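> sequence first, then the predicted structure:
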Amino acid sequence: MIDAIKTFLVKIKDQGHVLPLIHQADIQVNLHCDQQIIQLNIKNGGILFLQNLDGQQVKYEISGSPTAMKQLFEGTERLRVLEQQGQLKASTPLRTTLLLESIFFLTKAQNS
């Protein structure tokens, strides 16, 4: 999952059309995958990923398999589709889900 995140972070900087989506956003989401927790922070037009969190609680959470997380970060599948298929579980409001889905899908971190 770390490699997919690094690729995503590099790619989103090249995608100027995606940045207005996060300009006013203030979202913290824990991503759970294979006993690993990574926190996604979107604030003031920037995106950060934090590892090795010591008990930091956030309101929202997305959990699932490494394959599903990779698809999400690469923009090859939409968040709600992965959730409907049972590959991911998202505990986020619909508005947050749609925003995250748009960010990942529009970034298309994979060079295809």
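Thanks, I have it. Predicted model only: the values in this text are computed from it and were never measured.
> going forward, measure contacts and count neighbours with C-alpha atoms only.
Noted.
> quick one: the helices in this structure?
Remark: helices of the chain, listed N- to C-terminal, are 2-14, 19-22, 66-74, 79-84, 94-107; assignment by DSSP state H.
> out of those, flag the one nearest N52.
helix 2-14 (12.6 Å; CA to CA).
> next up, a structure to set beside the first:
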Amino acid sequence: MEERIESFMNEIQKKNHIMLLVTNLDLCLSIEAEKQTYYLSFKKKKVEFSKERAFPAAQYAKLSGREDLLIHLLDGHIKLREGISIGYFNLVCPFRTLLVLESIFYLARPMTLKVFI
């Protein structure tokens, strides 16, 4: 799970259009899988990852779900709001934060190149 979160974080940092969303964001997202809680901090044009809650932030959001489904979310196979409506995930945050997180998860999904032979 840690590798997927780090890969997700790297995708965010590589894509300038996503960094525009993060520019003014002051948010700590806790991702609660079955066995572990992980933290992503969005602050001052930076995205940081930790296994401990050490990030002071103006806002906190809590995303929880099964680890395998969270991995599918990080890999871009499930959209955030679809997963919430189906019951895969629970997200506690204001609606505007949900919209920003939904955009970040959607835009940060890895782009795969399909080759047709």
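Happy to help now that I have it. It should be emphasised that the depicted structure is a prediction, and the values quoted were computed from it without experimental measurement.
> ranking the helices of structure 1 by burial, who's on top?
helix 66-74 (a mean of 21; mean count of other CA atoms under 10 Å).
> what about it, how far off from structure 2?
Compared with structure 2 after fitting, helix 66-74 of structure 1 deviates on average by 1.5 Å (mean CA distance after the TM-score superposition for structure 1).
> next, the angle helix 2-14 makes with that helix.
Angle between the axes of helix 66-74 of structure 1 and helix 2-14 is 10 degrees (criterion: axes from the mean of the first three to the mean of the last three CA atoms, to 10 degrees).
> helix 66-74 of structure 1 packs against which elements?
Judged by 3 or more CA pairs under 8 Å, 6 or more residues apart in numbering; DSSP states H and E, the packing partners of helix 66-74 of structure 1 are helix 2-14, helix 94-107.
> out of those, which is closest to L50 of structure 1?
Taking the helices and strands packed on helix 66-74 of structure 1 one by one with CA to CA, helix 2-14 is closest: 10.8 Å.
> what's the mean deviation for the closest one versus structure 2?
Compared with structure 2 after fitting, helix 2-14 of structure 1 deviates on average by 1.6 Å (mean CA distance after the TM-score superposition for structure 1).
> is it correct that R81 of structure 2 is in contact with L101?
No. If you go by CA atoms under 8 Å, R81 of structure 2 and L101 don't touch, sitting 9.7 Å apart.
> export the helices and strands packed on helix 66-74 of structure 1 to a markdown table and tack on distance to H32 of structure 1?
As requested, the helices and strands packed on helix 66-74 of structure 1 are exported to a markdown table (distance: least, CA to CA, whole Å):
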| stretch | distance to H32 of structure 1 |
| --- | --- |
| helix 2-14 | 12 |
| helix 94-107 | 15 |
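> what's the closest of the ones you listed to Q28 of structure 1?
helix 94-107 (10.0 Å).
> hang on, F49 of structure 1 packs against K43?
No. F49 of structure 1 is beyond contact range of K43, at 11.5 Å (criterion: CA under 8 Å).
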